[in-house]
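**Q** Mind looking at a prediction? Sequence and model below.
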Amino acid sequence: MTEITATPEPTATSPATKRQIVAWAAWDWGSAAFNAVMTTFIFTAFYLTTDIFGGADYTSQVLGLALGIAGLLIALLAPVAGQRTDHSGRRRLWLGVNTLLVVLLTASCFFVLPEPGYLILGCALLAAGHVFSELASVNYNAMLLQISTPKTIGKISGVGWASGYLGGIVLLVALYFGMLAPGVDFFGLDENTKYRVVALISAAWIAVFSIPVLFAVPENPRDPAEPKIGFFGSYLHLFRTIARLWRTQRHTLYFLISSAVFRDGLAAIFTFGAVIAVGTFGFAKGDVLIFAIAGNVVAAIGAFSAGYFDDKWGPKAVIVASLAGLLISGAVLFFGSGKTVFWVFGLLLCLFVGPAQSSARTFVGRLAPVGGEGELYGLYATTGRAASFIAPMLFAGFIAWFGSQRWGILGIMIVLLAGLALLLPVRSPART
């Protein structure tokens, strides 16, 4: 298939040192505290959406609304935020500022007391954390092009994704066995207070591992010929960029659309995986946490190893192979039953998720023009948010239609299949 060649390849001004790569990946390691601990497993699942705050149905509804508003804000702000840091030469600065806000919002969850009246506060803090975490990731992803070359971008991106998974594992294990497991006495604290302390530990984790990248990777240079643009003027510039891409690099827009769809399916695997494990395959809470740890290990292995294939054959080949593997594994889970089936093919799902996520990021990096990296990654974040309702709606809709949670698996598979179908005609980015 014809390759996209109109856009310059990503290039680093000089070969990145191992210190820079490790420092960059450490940010991903630290961010796992918010993604895995606060919003996926411990704080949200075991504390904020429990009967303490009004029952799972009501609390999930409130949390979903808060995160929906957050998603809308991300969709509106991400491309402009990336564009402005491209032009101002302050990518590292805004990575630090947005990360600091995530740290403060995460720590503030300590003040969410176990009373129904604090539900709104907890949901608002997590939603705001999502907004600033995504804005930080726009700058973080764009920084990938400062420390990689066309021959190493896949490997380095895989290292980052793997670090994120492994960071989540280490913190989950430490929190569970050192603090939350039944019978563990943690300074005499009751269970609810332990969950609030988890927020403080998570905030410290994010802060500590976010510091290295702010010192190791230099600030992106500002183009002195680039005129300063006001905030609202940035949106006019954004629309002009989209129009230009439509005229000259239409397949870049095609990829953004296709990736938005299949990334929604990838997110749904993690969002609803624990729910399916319990409701369809009979897992207990402890089993789910153990599977989560194992799943993150497997996903890290997949993301790390996929970097080699990404650099060798290109990101599109890796994404297509990963989506095919996900569809096959999902089909077995849809028709299968029992814990053993879920352990085997659920872990296979995790194995393929990591490569698809990592190579989607490198696909954008290989398309990004010099000086426009942040803006394109901002569009990447925006299109992802714009499609983020598809998988949850199909998951819930199939369950409602057929009266069984198992049919929700089919809803997720349809999203992955649609993303694959939209990706196949997209031209691969040029490689050197």
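**A** Arrived safely, thanks for sending. Numbers count the residues shown, from 1 in each chain.
**Q** hey, let's count contacts and neighbours off CA atoms from now on
**A** Fine.
**Q** What residues sit buried inside the strand or helix carrying Gly346?
**A** Secondary structure assigned from DSSP states H and E places Gly346 in helix 339-367. Residues 339, 341-343, 345-367 are the ones in helix 339-367 that count as buried (16 or more other CA atoms under 10 Å).
**Q** helix or strand right after that helix?
**A** helix 373-386.
**Q** Residues touching that following helix, excluding its own?
**A** Residues outside helix 373-386 that contact it (CA atoms under 8 Å, 6 or more residues apart in numbering): 71-72, 74-76, 78-86, 134, 138-139, 141-142, 145, 256-257, 259-261, 263-264, 364-365, 368.
**Q** Just give me how far it sits from the chain centre.
**A** A distance of 12 Å separates the centroid of the chain from that of helix 373-386, by CA atoms, centre = their mean, to the nearest Å.
**Q** what do you get for stretch 403-419?
**A** Distance, stretch centre to chain centre, for stretch 403-419: 20 Å (CA atoms, centre = their mean).
**Q** Next: stretch 89-100.
**A** That offset, for stretch 89-100, works out to 18 Å (CA atoms, centre = their mean).
**Q** Equivalent analysis for stretch 311-322, please.
**A** The answer for stretch 311-322 is 19 Å, by CA atoms, centre = their mean.
**Q** Please identify the buried residues of that stretch?
**A** In stretch 311-322, counting by 16+ other CA under 10 Å, buried: 311-312, 314-320, 322.
**Q** Ok, stretch 46-58 next?
**A** Using 16+ other CA under 10 Å as the test for burial, stretch 46-58 gives 47-54.
**Q** Repeat that for stretch 328-336.
**A** For stretch 328-336, the neighbour count (16+ other CA under 10 Å) marks 328-330, 333-334 as buried.
**Q** which outside residues touch it?
**A** Stretch 328-336 is contacted from outside by 341-342, 345-346, 348-349, 406-407, 409-410, 413, using CA under 8 Å, 6+ apart.
**Q** another one to put next to it:
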Amino acid sequence: MSLIRRYPPKAPAPRREIFGWAMFDFANQAYTLLIITVIFGDLFTRVIVGDGPDYRLGNLLWSVALAVSYGLVVVLAPLAGSIMDATATRKRFLLGSWLLTVVTTGLLYFVEPGLIWFGMALIIASNFGYAIGESFIASFLPDLGPPERLGWISGLGWGLGYLGGLVATAFALGLLGEVTEDNFDRIRWVGPFAAAFFLVSALPTFLFLKERGTRRQLARRVQLGLGWRRVLQALQRLREDRALRSLFVSIFFLMAGIYIIIAFTFIYGSQVIEWDESTRVTMFVITQITAIVGAIGFGWLQDRAGPVRIYRLTLIMWCLAVLAIYATPTLADALAALLGRPVEAQEVFLAVGAVAGLSLGAAQSAGRALVAIMSPPREAGRWFGFWGLAAKAAAIFGLLGLGLLQAWLGLANAILFCLVLFVIALIASAPVRTPDHIAGV
């Protein structure tokens, strides 16, 4: 059982506040999809760096830029979370991360072919703001309802997030067109578009989300000292609490694999599967819709079948998804022989994308809800700071590992690294147990 002290159950927050909280997920998915996954990542590797035909340097530099931004989160998220708990300033920290992401994302318009270091600097800054903002917004989750409702609330947030990504990217792809050098003057507007979407869509968060606790005005030096003391206390508690420690270890390996999938899926489709533009757009729609279903559906299941049981199920789903990604060309050949007609790898990849999308929404929602369930609300900033540390340290490990492996083995073979990560995450989850008053194991 977790050694973290529990507080009496509470009623759910008003629907308006839950909606405002979930709208931040809706808003920030425009950044992660348009900039990291679908458009700018492909633009950076194939046009800004442009080291075809295999783009190994571009892929490696993209991994490095993301890893540096996540490294900043690893260092600062636990400290910021501890300061937020002590001073009741979570909303102020969230505001700062939001504005940093909006401004630096808008400036991506000025990144032209050959301006590699300028592009990397803006990606580091914007992705840092986005990534640490994930920890800040997640720290509000324990305030929004009793533990037995948090799976559903977390799933609602992730589901709205994928809906937001679907809306933003559908408009962007329709307005901006393909990622090609000839279309650069239009596609470069992806930065300002993503920034504007994030800016406007997150406004309900700051209008409706409440800051709980009594704000304390402390000098900056005092805040830093208090923050570091709380971080050290949390580390001591992690040494004593096997269940919580095991959860963070499992989340580390889970998120290492997920960040690889997020950053390289569309690069993989372009370079390995060699899909056409229509398949690329279809893949995006399929993964977003299935991610919505996975987040909301598995969030509902988590509150009924047990949060740990559903979390482990999502890890098994990920293992199957990665095997299917790797075996896509082989599966296409097997289907062609079975059906007696040609079957393209990109057609099979669409089906694989549905499994991956379902796993993506389910796993992220389940992991976040588990941290909320096992963390007292009065210490939510601190523990979600460690959640951010685990996730972003995982991103560094995963992205650099994949970047180096694909430079050595090629991207098609290196993707099996994700399978290893998800298997380790499943094994690491064995000691995880929720408090006795939560259903399931």
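**A** Perfect, thanks for sending it. Since the structure is predicted, the reported quantities are computational estimates derived from the model, not experimental observations.
**Q** and which of the buried residues of stretch 46-58 of the first structure is nearest to Leu95 of the first structure?
**A** Nearest to Leu95 of the first structure out of those is Leu48 (CA to CA; 28.2 Å).
**Q** got a list of what the closest one touches?
**A** Listed by CA under 8 Å, 6+ apart, the contact partners of Leu48 of the first structure are 59, 119, 122.
**Q** one more time with 7 Å
**A** Contact analysis of Leu48 of the first structure by CA atoms under 7 Å, 6 or more residues apart in numbering lists Leu119.
**Q** Leu166 of the second structure too?
**A** Listed by CA under 7 Å, 6+ apart, the contact set of Leu166 of the second structure reads 285, 288.
**Q** Counterpart of it over in the first structure?
**A** Residue pairing (TM-score structural alignment): Leu166 of the second structure is matched to Ile169 of the first structure.
**Q** Go through stretch 184-204 of the second structure and flag the buried ones.
**A** 184, 187-199, 201-202, 204.
**Q** Where is the longest helix in the second structure?
**A** In the second structure, taking DSSP state H as the definition, the longest helix is helix 56-87.
**Q** That one - contacts with which helices or strands?
**A** Helix 56-87 of the second structure is packed against helix 116-138, helix 220-240, helix 380-409, with contacts defined by 3 or more CA pairs under 7 Å, 6 or more residues apart in numbering; DSSP states H and E.
**Q** equivalent range in the first structure for the first one?
**A** Residues 119-141 of the first structure are where helix 116-138 of the second structure lands when matched by TM-score structural alignment.
**Q** Quick one: average offset of the matching stretch versus the second structure, please.
**A** Stretch 119-141 of the first structure differs from its equivalent in the second structure by a mean of 1.4 Å after superposition (mean CA distance after the TM-score superposition for the first structure).
**Q** Name the residues of that stretch that come out as buried.
**A** Using 16+ other CA under 10 Å as the test for burial, stretch 119-141 of the first structure gives 119-120, 122-141.
**Q** Distance from the chain centre to it, please.
**A** Centre-to-centre, stretch 119-141 of the first structure and its host chain are 12 Å apart (CA atoms, centre = their mean).
**Q** Please enumerate residues in contact with it?
**A** Residues contacting stretch 119-141 of the first structure (CA under 7 Å, 6+ apart): 48, 53, 63, 66-67, 70, 73-74, 78, 82, 91, 95, 98-99, 101-102, 105-106, 109, 112, 374, 377-378.
**Q** Give the aligned equivalent of Ala380 of the second structure in the first structure.
**A** Checking with TM-score structural alignment, Ala380 of the second structure has Glu373 as its match.
**Q** can you tell me how far its match sits from Leu145 of the first structure?
**A** In this view, Glu373 of the first structure and Leu145 of the first structure are 8 Å apart by CA to CA, to the nearest Å.
**Q** cool, Val341 of the first structure as well?
**A** On the measure of CA to CA, Val341 of the first structure and Leu145 of the first structure end up 40 Å apart.
**Q** and what of Lys339 of the first structure?
**A** For Lys339 of the first structure, the distance to Leu145 of the first structure - CA to CA - is 42 Å.
**Q** again with Leu348 of the first structure
**A** According to CA to CA, Leu348 of the first structure stands 30 Å off from Leu145 of the first structure.
**Q** Equivalent analysis for Ser428 of the first structure, please.
**A** 18 Å.
**Q** Tell me the first helix or strand C-terminal of the longest helix of the second structure.
**A** Going down the chain from helix 56-87 of the second structure, the next helix or strand is helix 90-106, by DSSP H and E.
**Q** Okay, buried residues for that following helix please.
**A** Buried, per 16+ other CA under 10 Å, within helix 90-106 of the second structure: 90-91, 93-95, 97-106.
**Q** can you give me the end-to-end distance of stretch 178-197 of the first structure?
**A** So stretch 178-197 of the first structure: terminal residues 12 Å apart, CA to CA.
**Q** same thing with stretch 208-223 of the second structure?
**A** The first and last residues of stretch 208-223 of the second structure sit 27 Å apart, counting by CA to CA.
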